[in-house]
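>>> structure for the following, please:
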Amino acid sequence: MPLHNEGGPAAAPAAPDPAAEPDVLEQLMFPPASLDPYPLYERLRAEHPVYRSRFGAYLVSRYDDVAHVLKHHELFPGVPEEEMARMFPQGVGHQAYEVLVTSLVGSNPPKHTRLRGLVGSEFTARRVGGLRGGIEELADRLVDGLAERLRSGETVDLHRAVSVPMPLHVMSDLLGVPHAERERLAVLVPAMMNVVDPAARPEAVAAADAAFHELGAFFDELVAQRRRAPADDLISALVSVHDGDADRLGPGELRTLLFTLWSAGFETTATGIDNAVVALTREPGHRRWLAAGEKEALAFVDETLRHDPSVQVAPGIRVAAEDVELSGTKIPAGSHVRLMLGAASRDPEVYPEPDRFDPARTGTVPLSFGSGIHYCLGAGLSRLEMSVLLPRLHRALPGLVAAGPPGRRRSVPLRDFESLMVRLEK
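You can find the predicted model right below:
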């Protein structure tokens, strides 16, 4: 089925015409594209690599174009807050919305440079490497628990038993979130995200507010505790920056940073772990990469992130600062631009046989974690967690197989999971 698209300036976001062919963003919300978006991405790259969505943005799908936008933040800055208000009118006036639209991901220099510098020192290679011992202990504990259940004959949801707890506990340890609160706070993140869903019903926005207030109250109390008695964690470090120089990190910025780190700190890594397990169960021959050594395990991780990236649409909406042409299509100044990372990750111009899972690939760096000033701060930590966990999972459970199709959430930006049932092969 060809994709019909119109040229010209981007229209304001509007409800689609029911008589017309569904917009690409609509197609991604429902089967078959919600289950497997890659055939749709293939047609998008071939027919309309710069696709004007009826929801008010140009969707960029070829690797070189996506990389160009990411590299040139001055030509494609984040959307101003007043424009975000027009895009998501249902969220305006809600505190959850204010936090999400003023986060690090959507900000521009000099604000972005200042905030990223405050947090970035905690995600250096040396700091991340220092977490390895704790990550290894956690991975051993989670895999041992899973193995015990599977060997007793259970069918287990690996997503809930391993994939989510692994990054959740790592990020919680980094921030200083107590064990007793972690699972309760984790479920608040999806509820908060409803406030930036254009189709969100009033009850969903109300639920986002409730989640925001619950999470906010927790962080306010934790900040107060760390102010009284600092600990060796990231929250204590950020409190020190705020109290030592209020011009560098204001109270609202401190809270927004904590929300951003918490919401981004585990869901994408959990999805990466799930996708890696799916790849293993579908193509058992690739398990040799997890038995060979650390370098090979990292190659397997990187191919997982390329082949089926957790983040399919880059967070943050860009806006063209001037008229620009990508793949022969003119994007007028002021137009919104969304980056289709999932489509770029399988561009055949960059990756030969892009649908084939091949950890031996070398050369072009995947865009799974973004690029340029918005390159994901937690990329090194995520890769470390996956490269530590997956070999242990393989060694302990070489007979691991799928016990049914993965349960996917209905989400366009994230290709994440609700469940991943596994068992041991008999």
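>>> switch to C-alpha atoms for all contacts and neighbour counts from now on
Will do.
>>> list the contacts of residue 220.
Counting by CA atoms under 8 Å, 6 or more residues apart in numbering, residue 220 touches residue 255.
>>> another for comparison:
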Amino acid sequence: MAQTSIWQQILDPSRRADPYPLYTELRKTPVVRVEDGTYVVSTYREIVSLLHDPRLSSDMRNLPESAAGASAQGPDEGPATLPPSFIQTDAPAHDRLRRLLTWNFGPPHRPGRIDTMIPRMFEIVTREIDGFVGKDRLGTTRVDIVDDFAYPFPVTVICELLGVSREDEPRFQALSDAVVQAADPTTGGITERQRGRAKAVADLGQYFAELLDARHGQRGDDLLSGLLGGDGDEAPMAPGEILSNAALLLVAGHETTVNLITNGTLTLLRHPEVLDRLRRGDEPDLAARVVEELLRYEPPVQFLSNNRNTLDDIEIAGTTIPKGSPVTLVLASGSRDPDFVPDPDRFDPDREHNEHLGFGGGIHYCFGAPLARPETRIALTELAHRLKNPRRVADPPPYRASPSLRGPRHLLVEIDGVNPGQHRPP
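Alright, predicted model coming up:
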């Protein structure tokens, strides 16, 4: 029997609870070609270098016989005809799309967009935690942090930001799951996954097309209305571009934040001394530092899988990655690289100069970072203040199948009750 490679072990669902020892082994060879021909990069400096290298493309149509190109032109692909979203393009197309999205999302053109949502975030979090009351089982209160809190909170926020009805959640969640599955390298070859992703995004685009048609030209203050309104020097965004990017934002706007909040809750329960500090509330900047350390220590996105490819030969860490090769950047491994981060396997929110890859880097630095940070800070702070004596029911909990978008599927917590909510400053 052939020996199982380190990369195959990382992809194995049975290793999902703790992949970090495997990353330690992976970093011994910073650049390695794995079984499907992909080059996997696992060390911090090499990942950062590639994130800023224009020879590394995010447009899978540049990959020979790429799924993106096949699905865009194949006659049997049905509705999969939407143009790539901005994270699937390179400069200058990427820059134009990102500027138009940013114009309606945040600084410098809409600097108050996220800040004005913070009171609403507190309202949603307060409502969800209030809902824990009455979930009694066998004489104690038991809640699932995922289903009862970490999922409904960011879903509600992104729906309100985009102008999507929360009642449509069952429909778009099924499509979101299909997009996430297409990013899972254990579910087939690159071409097959790219076609699956294109189909799921196209179906989400159809959902948004129906939503916009139903508005009959009526616009509000949401992000979709802003894109339709054509603000910005390079406006308007083409209709197909609106649909593909709206689909992306809907998926990315909650999937990763669910994992970040859940990973954060589990990490705090494993480190009660930090949870107690957060509960006391006498360190004004502690919550922000906790979130940054979580992005380094237990990031929701473990690696960027098969959505980068080389436009030319690239020599890095003594290895030449040939032109036309798919590349996977293992962000979570890079953020625990001991050659860059001291004592990387220790959770330490007091860490100085906390540089991490939790939001990627380069021109594709996470678009939603300004939203995910306050969402997670508010969620974890309120859980710390309001839950009485929270305890893990099982550790490790069951994890989602995806090795790249990593987080618990359920996180059962027992509590002795819920403290009253308070009106806290943003």
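>>> and stretch 382-393 of the first structure against the second structure, how far off on average?
With mean CA distance after the TM-score superposition for the first structure, stretch 382-393 of the first structure departs from the second structure by a mean of 0.8 Å once superposed.
>>> leaving aside the residues next to it on the chain, what's closest to the alignment partner in the first structure of residue 165 of the second structure?
Counting by TM-score structural alignment, residue 165 of the second structure corresponds to residue 178 in the first structure. Spatial nearest neighbour of residue 178 of the first structure, excluding adjacent residues (CA to CA, 6 or more residues apart in numbering): residue 172 at 7.3 Å.
>>> distance between the helix or strand harbouring that neighbour and the chain's centre?
Secondary structure from DSSP states H and E places residue 172 of the first structure in helix 165-175. Relative to its chain's centre, helix 165-175 of the first structure lies at 16 Å (CA atoms, centre = their mean, to the nearest Å).
>>> helices or strands up against that helix?
Under the contact definition 3 or more CA pairs under 8 Å, 6 or more residues apart in numbering; DSSP states H and E, helix 165-175 of the first structure sits against helix 132-151, helix 182-186, helix 234-244, helix 267-282, helix 379-396.
>>> how about residue 160 of the second structure, what does it touch?
By CA under 8 Å, 6+ apart, the contact set of residue 160 of the second structure is 166, 222.
>>> redo that, cut-off 10 Å
Contacts for residue 160 of the second structure (CA atoms under 10 Å, 6 or more residues apart in numbering) come out as 117, 120, 154, 166, 221-223.
>>> just give me the closest of these to residue 239 of the second structure.
The closest of these to residue 239 of the second structure turns out to be residue 223 (CA to CA; 14.2 Å).
>>> and that closest one, what's its match in the first structure?
In the first structure, residue 223 of the second structure lands on residue 234 (TM-score structural alignment).
>>> excluding sequence neighbours, find me the nearest residue to its match.
residue 175 (4.7 Å).
>>> does that neighbour touch residue 259 like I think?
No - when contacts are counted by CA atoms under 10 Å, residue 175 of the first structure is not listed as touching residue 259 (11.1 Å).
>>> between these two, which contacts overlap?
Residues touching both residue 175 of the first structure and residue 259 by CA under 10 Å, 6+ apart: residue 265.
>>> how about the strands in the first structure?
Using DSSP state E, the strands of the first structure run over 50-52, 58-60, 156-157, 318-319, 324-326, 329-331, 336-339, 400-402, 407-408, 417-419, 421-424.
>>> nearest to residue 110 of the first structure, of those?
Checking the strands of the first structure against residue 110 of the first structure by CA to CA gives strand 318-319 as the closest, at 16.2 Å.
>>> give me the mean deviation of that closest one from the second structure.
Its aligned residues in the second structure lie a mean 2.4 Å from strand 318-319 of the first structure after superposition (mean CA distance after the TM-score superposition for the first structure).
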